[in-house]
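Novice: Need a 3D model of the sequence below.
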Amino acid sequence: MPRVAIQLLTYRSLHSIARLITCLKSQTFRDWELFAWDNSCDSREQEVVRSTLTNSALSHHLIVSEQNLGFTAHNRLWQMHQAPFVLILNDDCFLEPMYLEQVMKRMERAAFGEPRSSDERDDRCAAVTGLIYRERGNSAIDTAGLRFECLGHVVDDHDVHLEARQVFGVSGTAALLRRSAVESVSPERLPFDPSFFMYKEDVDLAIRLKRKRYTAWLEPQAIAFHARGVKETGRGWLSRIKDELARPIHLRTQTYKNQWAIYFYHFSWELGWKDFLWTCWHEKKRSVSLFIFGGPVAFFRTWREIITLIPGWKERGKILRTL
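Specialist: Down below sits the predicted model:
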């Protein structure tokens, strides 16, 4: 059994799959096996993915799905192996040759190996990310880990960090996870909430790991480039408007519902009044954005669905608090 399973989801990846496989073949760390899941539901794309993987000569397993399962297809791949470490990888994220080697070194140094200093020792390390830049030929940071501002606003850290450091959590773009830690914080012993489809699943996982006092690390020596599909253009209101106009309506409603699931799963008054008030502020902006850019019909339809989901969310929240 390999030490690392690389889990790859493909969707509309005709123009990226060849480059991605080339990046995987160039990895200096070799003790891994590829598990791929095609979500495209398109016969042409399926054939391209299949032939590219076959011609690569990489040890791999490919599942061609008849329906798009979104990011939760990672749960299916997770059940196909027992690798102690798993790299969750987007099909539009391209790894530099030493990416896997560097994140594995950080995982082992933090959680298992001899630290270079007492500050570096971390027996609870559950996740590691590299420093991931935006594609498109600029030096902008796509993610240096997740930053917790309040329960309603857990975001990618876009700052440059030159030293390894603990972070709140890791983005699902190119995340190395420790199986034993992840399974200990899930009722299903799976990495992601089965109901999420896509968006916020990495935030939910980060909160669950944090609640059980696991830690996550950034290893800036591990470099990757992310050709983000819906590119975040900045942090201001104008940038937010541009982002929302570029995002399909079903994705806007999905992320909105998942954010409300996170509230029911993880809200606690122990977070404090400041967290509560900031969460209310961010949720107000999020709701206004969906109402304006999604339209009243989509907004109220989403809320009808949320109301039907609340009992299940409450029950799952109780279960998560017992883990």
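
Novice: only C-alpha atoms for contact and neighbour calcs from this point on.
Specialist: OK.

Novice: now F300, what's its secondary structure?
Specialist: Three-state call for F300 (DSSP: H, G, I helix; E, B strand; the rest coil): helix.

Novice: what's the distance between it and V48?
Specialist: The gap separating F300 from V48 is 40 Å, by CA to CA, to the nearest Å.

Novice: what do you get for L89?
Specialist: Following CA to CA, the distance that separates L89 from V48 is 19 Å.

Novice: So those two - more neighbours on which side?
Specialist: More neighbours surround L89 than the other of L89 and V48, with 21 against 16 (other CA atoms under 10 Å).

Novice: thought V230 was touching L245?
Specialist: No - if you go by CA atoms under 8 Å, V230 and L245 don't touch, sitting 9.9 Å apart.

Novice: So these two - more neighbours on which side?
Specialist: Remark: of V230 and L245, L245 carries more neighbours, 15 against 12, as counted by other CA under 10 Å.

Novice: Quick one: residues contacting the more buried one.
Specialist: Listed by CA atoms under 8 Å, 6 or more residues apart in numbering, the contact set of L245 reads F293.

Novice: Can I take it that it is in a helix?
Specialist: Yes - under three-state DSSP, L245 falls within a helix.

Novice: To check against the first, give me the structure of this:
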Amino acid sequence: MPAAPAHVPTVGVITVTHNSGRFLDTYLRALEAQTTQPDRVVIVDSGSPDSSFLDQADSSSLPLDILRLQNVGFSKGNNLGWERIRAFDYVLFLNPDAFLAPDFIARAVAYMQANPKVGLVTPSLIRYDIATKTPLDMVDSTGVVRGRYGLIVERDQGLPVAALSKYTEPNVVPWVCAAAALGRREALESVLENGELFDESFFMYKEDTDLAWRIRRAGWLNIHHPALTGLHCRGWQSRKQMSRTVRLRAARNEASMYAKNHSPYVLIGTLKYLSVLLFDL
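Specialist: The predicted structure is shown next:
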């Protein structure tokens, strides 16, 4: 009797857009160039005043599922997308301004298949200028860590790309950046809160760190893999470019994240929130 064919892991992609027209063509081309194609790509538009930029996806060869919604936020947008690919073996959380190397899905899935304790894996991200379509000599992220004064920061952000040479093997990080992160279905299912994957009370900002924190607390590993690479534009370059409303929401979410994950750094998070609320820092 012939052996049953080996199971081929399935991969779904979730992307939440909001006024993302200038990124979409590059985003689609990067996914179309993957040596292992995703089985489904769910794009959730969260309240773009003019979502017609999504019409250019009509000519894409990708298996697309596009939802055009009111401004539900990054957390709920991802949750709605996840419900459509929940049965897939792996979920790639991918920002519309993040463009992955052609071998990303193939390499990431192979690594996850060989390392069953890994819950999330993230690449080395390099900053990209969408206006000139040029990679910059600047690291965007190699995972998320605790920095000065106990604050949570993107590791290596702002360093020259040559700094990435210090990473020769996959390495454990406390948290990952969901601009580009591949998650294992079993890990994601193990950390649901009231049926939610991302905490919708966060709306946006720190929701990815909170998810990675829950995954780590559940006994899974968060990994930065230096052989996985991608480009990321990032909507802001420094806190000075963020509006007070955005800084206030991010600080509030950080304090909430510390509290819900029983972190002793909740005091630091609260002080950061108050510094924005009272002194606009």
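
Novice: what's the counterpart of N71 of structure 2 in structure 1?
Specialist: With TM-score structural alignment as the matching criterion, the partner of N71 of structure 2 in structure 1 is Q67.

Novice: Give me the distance between its match and C41 of structure 1.
Specialist: 6 Å.

Novice: quick one: which of these two has more around it?
Specialist: Taking other CA under 10 Å, Q67 of structure 1 and C41 do not tie; C41 has more neighbours (15 against 11).

Novice: Please list all residues in contact with the aligned partner of the more buried one in structure 2.
Specialist: When structure 2 is aligned by TM-score structural alignment, C41 of structure 1 is paired with S48. S48 of structure 2 is in contact with T17, H18, N19, Q70, N71, counting by CA under 8 Å, 6+ apart.

Novice: Quickly note the distance from S48 of structure 2 to T142 of structure 2.
Specialist: 30 Å.

Novice: Same question for L281 of structure 2.
Specialist: Per CA to CA, L281 of structure 2 is found 26 Å from T142 of structure 2.

Novice: Which one of these two is surrounded by more residues?
Specialist: Neighbours per residue (other CA under 10 Å) separate L281 of structure 2 from T142, with T142 holding more: 27 against 14.

Novice: corresponding residue for that one in structure 1?
Specialist: By TM-score structural alignment, T142 of structure 2 lines up with A144.

Novice: Contact partners for its match?
Specialist: A144 of structure 1 sits next to 129-132, 156-161, 170, 218, 220 when contact means CA under 8 Å, 6+ apart.

Novice: Likewise for V64 of structure 1?
Specialist: W37, D38, N39, C41, Q46.

Novice: So which of those residues sit within helices?
Specialist: The members of the contacts of V64 of structure 1 that map onto helices under DSSP state H are Q46.

Novice: Which of the contacts of V64 of structure 1 are conserved in structure 2?
Specialist: Retained in structure 2: W37, D38, N39, Q46, out of the contacts of V64 of structure 1 (criterion both residues aligned by TM-score structural alignment, their matches' CA atoms under 8 Å).

Novice: Reformat the residues you listed as a markdown table; add neighbour count and distance to T72 of structure 1.
Specialist: Listed next are the kept ones among the contacts of V64 of structure 1 as a markdown table, based on neighbours: other CA atoms under 10 Å; distance: CA to CA, whole Å:
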| residue | neighbour count | distance to T72 of structure 1 |
| --- | --- | --- |
| W37 | 23 | 11 |
| D38 | 26 | 12 |
| N39 | 23 | 11 |
| Q46 | 24 | 19 |
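
Novice: Quick one: those residues as JSON lines, columns for distance to D204 of structure 1 too.
Specialist: Output for these, formatted as JSON lines (distance: CA to CA, whole Å):
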{"residue": "W37", "distance to D204 of structure 1": "22"}
{"residue": "D38", "distance to D204 of structure 1": "24"}
{"residue": "N39", "distance to D204 of structure 1": "22"}
{"residue": "Q46", "distance to D204 of structure 1": "30"}
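
Novice: R286 of structure 1: which of the residues you listed is nearest?
Specialist: Comparing these against R286 of structure 1 with CA to CA picks out N39 as the nearest, at 28.3 Å.

Novice: So which residues of the stretch 101-250 of structure 1 form strands?
Specialist: Along the stretch 101-250 of structure 1, counting by DSSP state E, counting those that start in this stretch, strands occupy 125-134, 141-143, 146-150, 153-156, 165-167, 174-178, 215-226.

Novice: Give the full set of residues in contact with W220 of structure 2.
Specialist: K117, V118, G119, A187.

Novice: Roughly how far does the aligned partner of it in structure 1 sit from V128 of structure 1?
Specialist: Here W220 of structure 2 is matched to Y214 in structure 1, going by TM-score structural alignment. For Y214 of structure 1, the distance to V128 of structure 1 equals 12 Å [CA to CA].

Novice: For the residue of structure 2 sitting at the aligned position of L20 of structure 1, which three-state class applies?
Specialist: Under the alignment (TM-score structural alignment), L20 of structure 1 pairs with Y27 of structure 2. Under three-state DSSP, the three-state class of Y27 of structure 2 is helix.

Novice: Report how many residues lie close to Y27 of structure 2.
Specialist: 18.

Novice: show me what contacts the spatially most central residue of structure 1?
Specialist: The centroid of structure 1 falls nearest to G172 when counting by CA atoms, centre = their mean (1.9 Å). By CA under 8 Å, 6+ apart, G172 of structure 1 lies in contact with I88, L89, N90, D202.

Novice: Give the equivalent position in structure 2 for it.
Specialist: Match for G172 of structure 1 (TM-score structural alignment): A178.

Novice: measure that match to P49 of structure 2 for me?
Specialist: A178 of structure 2 is 24 Å from P49 of structure 2, where distance means CA to CA.

Novice: Check which residues of stretch 106-120 of structure 2 are buried.
Specialist: R107, A108, V109, M112, V118, G119, L120 (16 or more other CA atoms under 10 Å).

Novice: just the helices in structure 1 please.
Specialist: 17-25, 43-56, 73-78, 99-111, 179-184, 201-211, 237-246, 249-266, 273-294, 296-322.

Novice: Stretch 219-226 of structure 1 vs structure 2 - mean distance after superposition?
Specialist: Superposing on structure 2 and averaging over aligned pairs (mean CA distance after the TM-score superposition for structure 1), stretch 219-226 of structure 1 comes out at 1.0 Å.

Novice: Neighbours of the nearest residue to K210 of structure 1 once chain neighbours are set aside, how many?
Specialist: Closest residue to K210 of structure 1 in three dimensions, ignoring its sequence neighbours and counting by CA to CA, 6 or more residues apart in numbering: F168, at 7.5 Å. Using other CA under 10 Å, F168 of structure 1 has 24 neighbouring residues.
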